[in-house]
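Participant: With the input below, show me the fold.
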Amino acid sequence: MRFPINQDVAGERERELDEYYREQRQILKAKAEEEARKILDQAKREAEELRKKAEEEIRRLREKAVREGREEGYQVALREAQEEAEKLREEARSVLRQAEEARKQTIRDMEAEIIKLALAIAERVIHQQVRVAEDTVLAVAREAISKVVDSETLIIYANPEDAALLQENLAELTDKQRIYVIGDEGISRGGCRIESDNGDVIATVEAQMEEIKKVLLGRESS
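Facilitator: Take a look at the predicted model:
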């Protein structure tokens, strides 16, 4: 089972991130839309140039046919001009389609950057909180233990720097189960993993990051 490190802590972190996330999202999205607008403007200019070129080609071929003084030549020249004009118009449409796709891709790329930025900020906030409040692991462990049911024995794995604090405060964690604490350098400070008779409870910083990631991805898809 996976649970956020602590519901109160998670809520506070999400509120701290939300305002910054929204601000950065607006800034980056505005940049993406500006870049996309430039792409479309350039495409429209190119399309207009192609249209003018097509009209000029029609005019030139018509004049050529008139100079030659032959109706047949005029009709041939007209067909050639129309074909050339249609070709140029299709090129113009293609330019606009490519520009629109480039605009959408630019915005998609920016959205991905926004999520990466928000996750990086979240990770810094979490680690900073752990450094400032060294007893964070106690709140985390209590929350995780509250999720365990029907288990007489618990084994808590925590970072060695947190394991000593947990060992010293076992009585504060619970009076319902026997608890053993084991240091595990693979677990970041501030989090823990609990083994019980009914499975594991994951309450690590990494699990918290996954929760935040789900929130951000869910927000993007809404």
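
Participant: CA atoms for contacts and neighbours, from now on please.
Facilitator: OK.

Participant: Who are the packing partners of the helix or strand where residue 72 lies?
Facilitator: Using DSSP states H and E, residue 72 sits in helix 71-132. Secondary-structure packing of helix 71-132 (3 or more Cα pairs under 8 Å, 6 or more residues apart in numbering; DSSP states H and E): helix 7-68, helix 205-221.

Participant: now those as JSON lines including distance to residue 181 and mean neighbour count?
Facilitator: Converted to JSON lines, the helices and strands packed on helix 71-132 look like this (distance: least, Cα to Cα, whole Å; neighbours: other Cα atoms under 10 Å):
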{"stretch": "helix 7-68", "distance to residue 181": "23", "mean neighbour count": "16"}
{"stretch": "helix 205-221", "distance to residue 181": "18", "mean neighbour count": "15"}
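
Participant: would you turn those into a markdown table with distance to residue 175?
Facilitator: A markdown table is the format used below for the helices and strands packed on helix 71-132 (distance: least, Cα to Cα, whole Å):
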| stretch | distance to residue 175 |
| --- | --- |
| helix 7-68 | 22 |
| helix 205-221 | 26 |
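
Participant: Nearest spatial neighbour of residue 187, chain-adjacent residues omitted?
Facilitator: residue 159 (5.2 Å; Cα to Cα, 6 or more residues apart in numbering).

Participant: Tell me, how many residues neighbour that neighbour?
Facilitator: 20 (other Cα atoms under 10 Å).

Participant: Tell me who's in contact with it.
Facilitator: Applying Cα atoms under 8 Å, 6 or more residues apart in numbering to residue 159 gives the contacts 183-192.

Participant: Whichever of these end up buried, select them in PyMOL.
Facilitator: To isolate the buried subset of those in PyMOL, counting by 16 or more other Cα atoms under 10 Å, use the following:
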select buried, resi 183+184+187+188+189+190+191+192
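
Participant: Now tabulate the contacts of residue 159 in TSV and tack on distance to residue 136.
Facilitator: Below are the contacts of residue 159 laid out as TSV (distance: Cα to Cα, whole Å):
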residue	distance to residue 136
183	16
184	17
185	17
186	18
187	14
188	12
189	9
190	6
191	8
192	11
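
Participant: Next, the structure of the following sequence, for comparison with the previous one:
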Amino acid sequence: MSKILYKSKEVINAVKLEFVEIANPIFESLEIKRKENEAYDIDNRSISLRNELEALMEKKQKLQEELDSSHEFTKREIDAECARLIEGAREKAGQIIALANEQAEALQREAENKKETIERQSNSEIERIVGEYEGRLKNELEIEVTRGRQEGYDAGFKKGGEDFDRVLGKLNSIISSLVSKRREIIESSRDQIMNLVMQIAVKVVKRIIDSHKGVIIENVNEALKKINSKTNIVVRVNLDDMEIVSHQKNEFISKFDLIENLEVVEDVNIGKGGCVIETDFGEIDARISSQLDRIEERVKNFSSLF
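Facilitator: Okay, here's the model as predicted:
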């Protein structure tokens, strides 16, 4: 059998060719395996990221629920506090009104007592003056009568009659003067009482307004009660009352169904504690000064009865 002889170079080439033919599939398999591993890693990472995303979404949902719950709790707390403050303001306003009524009754009693005292004093003074003049007139009359008797019955009678008429005329004049004086005293005492009552009333009202911030709220409430048809409202108040009235704006709207819209504005011509309500049909004057004027008018009418 003949031998096949290879040159060394050919052998090497043959080996290389054989190696190449065998190695190529192996490398391809390894590359596929590597890519499969990478794909598997990507899938695992994708699943892990998805799980993390779901966990984050659950955590977000939980935080949102906690936040909503916290907001709801805070809102309930605020509503409860507002209700408590409003109720407290109403109670305080009721106390203020009760105190004002008590003080008004006390003022009326004081005015009546003062009037009675002045009348007693004036009546005593009038009685004293009348008694004094009556004594003087009686003495003069007795003197004239005695003189008439001494000068003769006829002449004395005539003179006594003339003197008596003269004294009687003087007495009538004095009585008229006393009646007029009594009227002056009573009129003067009435004016003094009225001025005293109004001075005390102004001081009491000012003290109440300065010490109780809820007076303006009660004043606005009472004014709004006079509205009898749907309308837009403008509430004019003093600068010092702007904040508290503005804070109660929604409360007024919810309380009075006839209010279409409500606006609070400052007015330098309105004193503290008072207000003027502008409607589509006119104004409601609830200024403190106007209320005091009405009180003064009632006091005048009351005093005119005596």
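
Participant: start and end residues in the second structure for the following helix or strand past the helix holding residue 72 of the first structure, please.
Facilitator: Using DSSP H and E, the helix or strand that follows helix 71-132 of the first structure towards the C-terminus is helix 136-145. Using TM-score structural alignment, helix 136-145 of the first structure lines up with residues 215-224 of the second structure.

Participant: what's the average distance of the matching stretch to the first structure?
Facilitator: Its matched residues in the first structure lie on average 1.5 Å from stretch 215-224 of the second structure after superposition (mean Cα distance after the TM-score superposition for the first structure).

Participant: List the buried residues for that stretch?
Facilitator: 215-220, 223-224.

Participant: Residue 279 of the second structure -> the first structure?
Facilitator: Under TM-score structural alignment, residue 279 of the second structure pairs with residue 196 in the first structure.

Participant: In this structure its match contacts residue 148, no?
Facilitator: Yes: Residue 196 of the first structure lies in contact with residue 148 (Cα atoms under 8 Å); the separation is 7.3 Å.

Participant: ok, the closest residue in space to residue 6 of the first structure that isn't next to it in sequence to residue 174 of the first structure distance?
Facilitator: Counting by Cα to Cα, 6+ apart, residue 140 is the residue found nearest to residue 6 of the first structure once chain neighbours are left out, at 5.6 Å. As for residue 140 of the first structure, its distance to residue 174 of the first structure is 13 Å (criterion: Cα to Cα, to the nearest Å).

Participant: do the same with residue 57 of the first structure
Facilitator: Counting by Cα to Cα, the gap from residue 57 of the first structure to residue 174 of the first structure is 87 Å.

Participant: swap in residue 167 of the first structure?
Facilitator: 12 Å.

Participant: can you check residue 41 of the first structure too?
Facilitator: From residue 41 of the first structure to residue 174 of the first structure the distance is 66 Å (Cα to Cα).

Participant: sorry, back to before: residues touching the match of residue 279 of the second structure, list them.
Facilitator: Neighbours of residue 196 of the first structure in contact, by Cα under 8 Å, 6+ apart: 148, 151-155.

Participant: one more time with 6 Å
Facilitator: 151, 154 (Cα atoms under 6 Å, 6 or more residues apart in numbering).

Participant: Helix, strand or coil: sort out residue 284 of the second structure for me.
Facilitator: Under DSSP: H, G, I helix; E, B strand; the rest coil, the three-state class of residue 284 of the second structure is strand.

Participant: before we move on, which element is residue 265 of the second structure in?
Facilitator: If you go by DSSP H and E, residue 265 of the second structure is part of strand 259-266.

Participant: Following superposition onto the first structure, what is the mean distance for the helix or strand just after that strand?
Facilitator: Using DSSP H and E, the helix or strand that follows strand 259-266 of the second structure towards the C-terminus is strand 275-278. Compared with the first structure after fitting, strand 275-278 of the second structure has a mean deviation of 0.4 Å; criterion: mean Cα distance after the TM-score superposition for the first structure.

Participant: what separates strand 275-278 of the second structure from the chain centre, distance-wise?
Facilitator: 13 Å (Cα atoms, centre = their mean, to the nearest Å).

Participant: So which elements touch that strand?
Facilitator: strand 231-237, strand 283-286 (3 or more Cα pairs under 6 Å, 6 or more residues apart in numbering; DSSP states H and E).

Participant: and residue 154 of the second structure, what pairs with it in the first structure?
Facilitator: Checking TM-score structural alignment: residue 154 of the second structure goes with residue 75.

Participant: Its match - how many residues pack around it?
Facilitator: 14.

Participant: Could you do residue 236 of the second structure as well?
Facilitator: Count around residue 236 of the second structure with other Cα under 10 Å applied: 24.

Participant: looking at it, it is touching residue 262, isn't it?
Facilitator: No: Residue 236 of the second structure is not in contact with residue 262 according to Cα atoms under 6 Å; the separation is 10.8 Å.

Participant: Tell me how far the match of residue 154 of the second structure lies from residue 81 of the first structure.
Facilitator: For residue 75 of the first structure, the distance to residue 81 of the first structure - Cα to Cα - is 10 Å.

Participant: ditto for residue 9 of the first structure
Facilitator: Here the criterion is Cα to Cα. By it, residue 9 of the first structure lies 71 Å from residue 81 of the first structure.

Participant: same check, this time on residue 104 of the first structure
Facilitator: Taking Cα to Cα, one finds residue 104 of the first structure at 35 Å from residue 81 of the first structure.

Participant: Distance check, the residue lying closest to residue 195 of the first structure once chain neighbours are set aside against residue 198 of the first structure.
Facilitator: Leaving aside its chain neighbours, residue 195 of the first structure sits nearest to residue 155 (5.1 Å; criterion: Cα to Cα, 6+ apart). Computed as Cα to Cα, the residue 155 of the first structure to residue 198 of the first structure distance reads 12 Å.
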